[in-house]
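Engineer: Need the 3D shape of this:
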Amino acid sequence: MAKQPMLKFVTTEREMPVKREADLRRTDFDEIYAEYALAKAEEQASRCSQCGVPYCQSHCPLHNNIPDWLRLTAMDRLEEAYEISQATNTFPEICGRICPQDRLCEGNCVIEQSGHGTVTIGAVEKFITDTAWEKGWVKPAAPARERAESVGIIGAGPGGLAAADMLRRAGVQVTVYDRYDRAGGLLTYGIPGFKLEKDVVMRRIEQLEQGGVRLVMSCAVGVDMSFEDIRAQHDAVIIATGVYKSRDLGGPGAGAQGIVKAIDYLTASNRAANFGDSVPEFESGELNAKGKRVVVIGGGDTAMDCVRTAIRQGAESVKCLYRRDRANMPGSQREVANAEEEGVQFEWLTAPKGFKGEPVSAVVVQKMRLGAPDATGRQSPELIEGSDYDEPADLVIKALGFEPEALPTLWGCPELEVTRWGTIKAEFTTGKTALPGVYAIGDIVRGASLVVWAIRDGRDCAESILGEFAARSAVAAE
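Structural biologist: This is a model prediction of the structure:
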């Protein structure tokens, strides 16, 4: 009888890959977790209970076949595990690194709920695909036949690139347009290297180009090229721009020098630290935390990226203000724990009232308490009168989330319908908009969301477009 390779959660404890010591990792932008060795990956994968109804899979936006590739990993059938993994996920090694598994697959693991500690799904996923790259199993698109249809994609972030990959593998001619000089969107310039080293992203970009995806970089739609020109060149167009307009702060002194946007700060850091670019705003100190008292305002994953970046830049101190408590913050609890280990101080139930100095020298902070639940069920923060105090600051980073840009105005296309929130009106399952041949996916439809949801939208949209092309071909053949 064959040895049972699974259900070892009773005898084998959960064990994450080794995490570098905080004093060491705070000095560089390298990823903080080491790689599993093969034996350890097999051991941790073997803890899976192979549920009849796998909640990990159902709570994954991509519905990855997690139990299947865990079982194959445990049996040392890694190439098959990779094939299963990439069948539903265009970028599994990226999701393995940056997905908030504690809120998705791992957070819904049955053995976690029974007190045995979740299977380390993200770490095993990363191991499988990193191994696949090393072994040469990851191949660029090589369609069986080329198709005449052409698709233009505006935005080279995860959603746009996921759609590009699927369409190109089907033989469609794909061109991706992006305003930045490198593809990847927030994967390249938003997420710091200690969560996602940039060679991981760049090798995917290179693979897409090797497979025939054409990239047109430093191209701002509405400035360098019109939206109508792009529509005229392609049979279909996918809008995958993401949301980059930062939510702002009001209050006295909000315009002072030294108060900056998170996206500007993170982009400057990624350019300087990970690509070696010359960034004048970084070199002048405007977007550099070195030697400064830093205050980050916000409680999401972007705020966590900012506080941990500031630590690595050599800030004198780093504090994070968030208006709710720890249990109610939107960011990953794993990221909060990593930040605390690295020296970040969290000031829960606090919000900025104003700012002092020019350039900024302090944030006027007001204390909060949690009151009645709001429409989402979360307790609403309320001010505590007379609780104000000054928090010294030389650099204030606003990480309050992102909103969509006014694309119909910027692109001179008023017929492009948007919601009352400014997001594009589109079908969630297909990405279709009211404009013929125009689709929209990712954050520009959902609002600021997760990378894994953008990948899901890109794949769904590509499938819908391929269906449309097939239907047209069938009609033409009649």
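Engineer: contacts, neighbours, all on C-alpha from now
Structural biologist: Noted.
Engineer: Give me the packing partners of the longest strand belonging to the chain, helices and strands only.
Structural biologist: Longest strand in the chain, counting residues (DSSP state E): strand 362-373. With contacts defined as 3 or more C-alpha pairs under 8 Å, 6 or more residues apart in numbering; DSSP states H and E, the packing partners of strand 362-373 are strand 350-356, strand 379-383, strand 389-392.
Engineer: right, and those strands - which one's nearest Glu283?
Structural biologist: Evaluated over the helices and strands packed on strand 362-373, closeness to Glu283 peaks at strand 389-392, with 23.1 Å, by C-alpha to C-alpha.
Engineer: Next, the structure of the following sequence, for comparison with the previous one:
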Amino acid sequence: MATNKMLRFVSLERQTPEKRTAADRTDDFEEIYREFAADRAAEQASRCSQCGVPYCQTHCPLHNNIPDWLRLTAEGRLREAYEISQATNTFPEICGRICPQDRLCEGNCVIEQSGHGTVTIGAVEKYIVDTAFEEGWVEPIRPYAEREESVGIIGAGPGGLAAADMLRRAGVQVTVYDRYDRAGGLLTYGIPGFKLEKDVVMRRNAQLEEGGVTFVLNCEVGRDITFDEIRAKHDAVIVATGVYKSRELAGENHDADGIVRAIDYLTASNRKSFGDAVPEFDSGALSAEGKRVVVIGGGDTAMDCVRTAIRQGATSVKCLYRRDRANMPGSQREVQNAEEEGVEFVWLTAPAGFEAGAAVHDAGSPLVQLSVSGVKVQRMKLGAPDATGRQKPELIEGADYIEPADLVVKALGFEPEELPTLWEKPELEVTRWGTIKADFRTHETPLDGVYAVGDIVRGASLVVWAIRDGREAAEAILDRFAAASASVAAE
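Structural biologist: As a prediction, the model looks like this:
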């Protein structure tokens, strides 16, 4: 019977795909985890307890049918497993690579709570969909019938692309506008290849384009086209711009050369991986090669930066974070990977300013602009909990020191751009945090026919939440079109 293949968590230990050694993987930007072999994927999937209340599914923002596709994988029915995986998730192979499973599905696995070690859900998900692509099971987008309605999507990140996929499959005419020259948003330019190789994103972009989605790239709304012009072209609009405005640091010499934003640093590195000409990288301004690098921040973006710096040939890489390891927001798995690769974490520290000296031309004449030479570091301790329940960092007086640095990367998180101002649309309502106000179920804003999804509504969040928002907004728009059609038919 099929159930005999499951419930094997008692006799089988948890295993993850083989991880390349630190010495091997720091020489390139390829993914560090190898693919499961078919028998190993089936074996690990068979550890699922098939519990009546699957907390893995409950704690997945997309509520993926995880127990079902684990069972099908254990039974060798991979095509069916792929179809179930794809039914609730537009990009399961991406989520399998970059979702923080330790905080979501795997972290809430029932057998993990009983001490047997969680099922390796993310690795199996990745294996299923990569196999589907290899075997040709991923079919082109072919709507049953074309529709006249048109939707414009501003932003080609995961939220916008998820909405485009669902709308196009329903036959809606979809145009995606994006400021960059490639679709994908942070999937393309923000996340390094060692976590998400770029051909994985590009093949989904190709699937959407071949399926009839129109991409208008290198297009800045408010500069190349106005928001009102986009609204006039389409029956509905989805705002999926994400949040790209970096949080800044104050303090002495905060504007010195060599102090850069994480998004600029990561984008330059990813562009080099594509083979693009990147003058800021080639000049050394956005390259860590031969430099003492200090990254400030404790989230996943900071982890991406420190691990990128190692691969670029930095002489040393240190990460400053104002809380301790247990209280950092980034994935513990990523911290472990970074430590294996040679990153040093300096816990309970915060920058108070920077030391800088005059930069020098090759000819020897000093420049007016200063170049960073060190970070003024304050040591911290954890005090009473703040409003979120986390212990608040407190300054230790007299414990400051200078951390030498040739390149400082600010990875302090992102904030929304001032879209009402940039788009000359003051009636586009925003919250006190600058995020767009939208209904939490339909994602419609107070502007008729305008929807908003992903980080521009939530603030900086996870890719999986953006995918969910995009899918829900697409469903709401399809309901809107259906209601309009029914109204016309009734007249």
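Engineer: what's the TM-score here?
Structural biologist: With the length set by TM-score structural alignment, normalised by the length of structure 1, the two chains reach a TM-score of 0.99; 477 aligned residues with a C-alpha RMSD of 0.6 Å.
Engineer: related to what we said a few turns ago, in structure 2, what residues pair with the longest strand of structure 1?
Structural biologist: Matched against structure 2 by TM-score structural alignment, strand 362-373 of structure 1 falls on residues 374-385.
Engineer: Quick one: average offset of that stretch versus structure 1, please.
Structural biologist: Here the mean offset of stretch 374-385 of structure 2 against structure 1 after fitting is 0.4 Å, by mean C-alpha distance after the TM-score superposition for structure 1.
Engineer: coming back round to it: tell me the most buried of the helices and strands packed on strand 362-373 of structure 1?
Structural biologist: Most buried of those, by mean neighbour count (mean count of other C-alpha atoms under 10 Å): strand 350-356, with a mean of 22.
Engineer: Run a quick neighbour tally on Gly117 of structure 1.
Structural biologist: When counting by other C-alpha atoms under 10 Å, one arrives at 19 neighbours for Gly117 of structure 1.
Engineer: what's the answer for the one 4 residues further on, then?
Structural biologist: The number of residues packed around Ile121 of structure 1, counting by other C-alpha under 10 Å, is 25.
Engineer: Let me see the contact set for it.
Structural biologist: Listed by C-alpha atoms under 8 Å, 6 or more residues apart in numbering, the contact partners of Ile121 of structure 1 are 45, 66, 70, 96, 101, 105-106.
Engineer: try Glu31 of structure 2
Structural biologist: Contacts of Glu31 of structure 2 by C-alpha under 8 Å, 6+ apart are 193-197.
Engineer: my hunch is that it is in a helix, does that hold up?
Structural biologist: No. With DSSP: H, G, I helix; E, B strand; the rest coil as the criterion, Glu31 of structure 2 is located in coil rather than a helix.
Engineer: Per the alignment, it pairs with which residue of structure 1?
Structural biologist: Using TM-score structural alignment, Glu31 of structure 2 lines up with Glu31 in structure 1.
Engineer: ok, and the closest non-adjacent residue to Gly117 of structure 1?
Structural biologist: Arg14 (5.8 Å; C-alpha to C-alpha, 6 or more residues apart in numbering).
Engineer: what would the contacts of Ile121 of structure 1 look like in JSON lines with secondary structure, distance to Asp229 of structure 1 and neighbour count?
Structural biologist: As requested, these are exported to JSON lines (DSSP: H, G, I helix; E, B strand; the rest coil; distance: C-alpha to C-alpha, whole Å; neighbours: other C-alpha atoms under 10 Å):
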{"residue": "Ala45", "secondary structure": "helix", "distance to Asp229 of structure 1": "50", "neighbour count": "31"}
{"residue": "Ile66", "secondary structure": "helix", "distance to Asp229 of structure 1": "43", "neighbour count": "25"}
{"residue": "Leu70", "secondary structure": "helix", "distance to Asp229 of structure 1": "47", "neighbour count": "32"}
{"residue": "Gly96", "secondary structure": "helix", "distance to Asp229 of structure 1": "38", "neighbour count": "21"}
{"residue": "Gln101", "secondary structure": "coil", "distance to Asp229 of structure 1": "41", "neighbour count": "22"}
{"residue": "Cys105", "secondary structure": "coil", "distance to Asp229 of structure 1": "42", "neighbour count": "27"}
{"residue": "Glu106", "secondary structure": "helix", "distance to Asp229 of structure 1": "45", "neighbour count": "24"}
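Engineer: Reformat these as TSV; add distance to Leu407 of structure 1.
Structural biologist: Converted to TSV, the contacts of Ile121 of structure 1 look like this (distance: C-alpha to C-alpha, whole Å):
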residue	distance to Leu407 of structure 1
Ala45	45
Ile66	38
Leu70	43
Gly96	32
Gln101	32
Cys105	34
Glu106	37
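Engineer: on that earlier part again, which of the contacts of Glu31 of structure 2 are conserved in structure 1?
Structural biologist: Mapping the contacts of Glu31 of structure 2 onto structure 1 (both residues aligned by TM-score structural alignment, their matches' C-alpha atoms under 8 Å) leaves 193-197 still in contact.
Engineer: Could I have the buried ones of the residues you listed as PyMOL selection syntax?
Structural biologist: Selection of buried members from the kept ones among the contacts of Glu31 of structure 2 for PyMOL, criterion 16 or more other C-alpha atoms under 10 Å:
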select buried, resi 193+194+195+196+197
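Engineer: Out of the helices and strands packed on strand 362-373 of structure 1, which is closest to Ala470 of structure 1?
Structural biologist: Of all those, strand 379-383 sits nearest to Ala470 of structure 1, with 49.7 Å by C-alpha to C-alpha.
Engineer: So what angle separates the directions of the closest one and strand 362-373?
Structural biologist: Interaxial angle of strand 379-383 of structure 1 relative to strand 362-373 (axes from the mean of the first three to the mean of the last three C-alpha atoms, to 10 degrees): 140 degrees.
Engineer: Strand 379-383 of structure 1 vs structure 2, average distance?
Structural biologist: Mean deviation for strand 379-383 of structure 1: 0.4 Å (mean C-alpha distance after the TM-score superposition for structure 1).
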